[in-house]
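S.K.: Build the 3D model from these lines:
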Amino acid sequence: MSQSPVDDRTTLQELKNRVAAFVAERDWQQFHTPKNLSMSIAIEAAELMEHFQWLTVEASRNLAPEALADIGEELADIVIYSLSLANTLNLDLAQTVEAKMTKNIRKYPADKVKGKAHKYTWYEKGEE
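M.R.: This is a model prediction of the structure:
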């Protein structure tokens, strides 16, 4: 019996392979164009936001189990489409995320941004 996937033992490549197999088994590569996949990510992100639309900040942090399950499904859809887009564009997602994190570290130095939520351009102007 195989173990169920969990974050600490499932690789991005395993997830990408599983998504690729799912798409291939259904002959959906023809529909999984970068344009269509990027639109699908945006659509699913909107569906995720819908769950939080009228909640207070406090309510959004204290979700009922059913709401959390629904939100998890929307987030999973976003991740699945993102993995499929990475497959379609032949992107090494781990390398891409690492490169973006390095860039973000430069754009948002911890000593300048700690406890603040401004866009990086605000910090570049030297405003405090």
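
S.K.: going forward, measure contacts between C-alpha atoms and count neighbours the same way
M.R.: Will do.

S.K.: Could you identify the longest helix within the protein?
M.R.: In terms of residue count, the longest helix belonging to the chain (DSSP state H) is helix 65-89.

S.K.: Could you check how far that helix is from the centre of its chain?
M.R.: In terms of C-alpha atoms, centre = their mean, to the nearest Å, the centre of helix 65-89 is found 7 Å from the chain centre.

S.K.: in it, what's buried?
M.R.: Under the neighbour-count criterion of 16 or more other C-alpha atoms under 10 Å, helix 65-89 has 71, 74-75, 77-87 buried.

S.K.: Show residues contacting it.
M.R.: Helix 65-89 is contacted from outside by 15-16, 19-20, 32-34, 37-38, 40-41, 44-45, 47-48, 51, 92-93, using C-alpha atoms under 8 Å, 6 or more residues apart in numbering.

S.K.: got it, and stretch 23-31?
M.R.: By C-alpha under 8 Å, 6+ apart, stretch 23-31 touches no other residue.

S.K.: before we move on, what about stretch 114-126?
M.R.: Contacts of stretch 114-126 (C-alpha under 8 Å, 6+ apart): 107-108, 112-113.

S.K.: next up, for comparison:
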Amino acid sequence: MSDIKFLTEKIKLFNKERDWDQFHNPKDLAIALNIETSELLDLFLWKRNEDVNVEKVKEEMADIFMYAFNIADKFGLDVNEIVENKLKINAEKYPVDKAKGNSKKYNNL
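M.R.: Predicted coordinates:
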């Protein structure tokens, strides 16, 4: 069992024990994910990197991952597979010889 699958199962058990699955439809999970990413952004607002509270960053990132894993689980998606597939797509869109050291979007390389 992959680490991601193992974590997903732990998250599902945590939610089941609290009877939260009734609230975890994909739409609301996506909204919650967006809220958590905003909370992560707020930690960086008007701060230099060295002034960011890394412990708070870890907490917000954990929330983000948990909501993302919940969404993937709701649709029966294999997180490893979808990330690998996206990396392949991005490798084609951003070939090293054109994209290395360049922040332009793929259609402007």
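
S.K.: TM value for the aligned chains?
M.R.: Aligned and superposed, the two chains score 0.93 in TM-score terms (TM-score structural alignment, normalised by the length of the second structure); 108 aligned residues with a C-alpha RMSD of 1.3 Å.

S.K.: coming back round to it: give the buried subset of the contacts of stretch 114-126 of the first structure as a PyMOL selection command.
M.R.: Of these, the buried ones can be selected in PyMOL as follows, counting by 16+ other C-alpha under 10 Å:
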select buried, resi 107+108
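
S.K.: Need the counterpart of residue 29 of the second structure in the first structure.
M.R.: Alignment note (TM-score structural alignment): residue 29 of the second structure maps to residue 37 of the first structure.

S.K.: Its match and residue 97 of the first structure, how far apart?
M.R.: To residue 97 of the first structure, residue 37 of the first structure is 18 Å away according to C-alpha to C-alpha, to the nearest Å.

S.K.: out of these two, which sits in the busier spot?
M.R.: Comparing residue 37 of the first structure with residue 97 by other C-alpha atoms under 10 Å, the one with more neighbours is residue 37, at 21 against 11.

S.K.: What is the helix or strand the more buried one falls within packed up against?
M.R.: According to DSSP states H and E, residue 37 of the first structure maps onto helix 34-52. Here helix 34-52 of the first structure touches helix 65-89, going by 3 or more C-alpha pairs under 8 Å, 6 or more residues apart in numbering; DSSP states H and E.

S.K.: What are the buried residues along the helix holding residue 37 of the first structure?
M.R.: For helix 34-52 of the first structure, a neighbour-count test (16+ other C-alpha under 10 Å) marks 37-38, 40-41, 44, 47-48, 52 as buried.

S.K.: distance from that helix to the second structure after superposition?
M.R.: By mean C-alpha distance after the TM-score superposition for the first structure, the fitted helix 34-52 of the first structure averages 0.5 Å away from its aligned residues in the second structure.

S.K.: neighbouring contacts of that helix?
M.R.: Residues contacting helix 34-52 of the first structure (C-alpha under 8 Å, 6+ apart): 60, 67, 71, 74-75, 77-78, 81-82, 84-85, 88-89.
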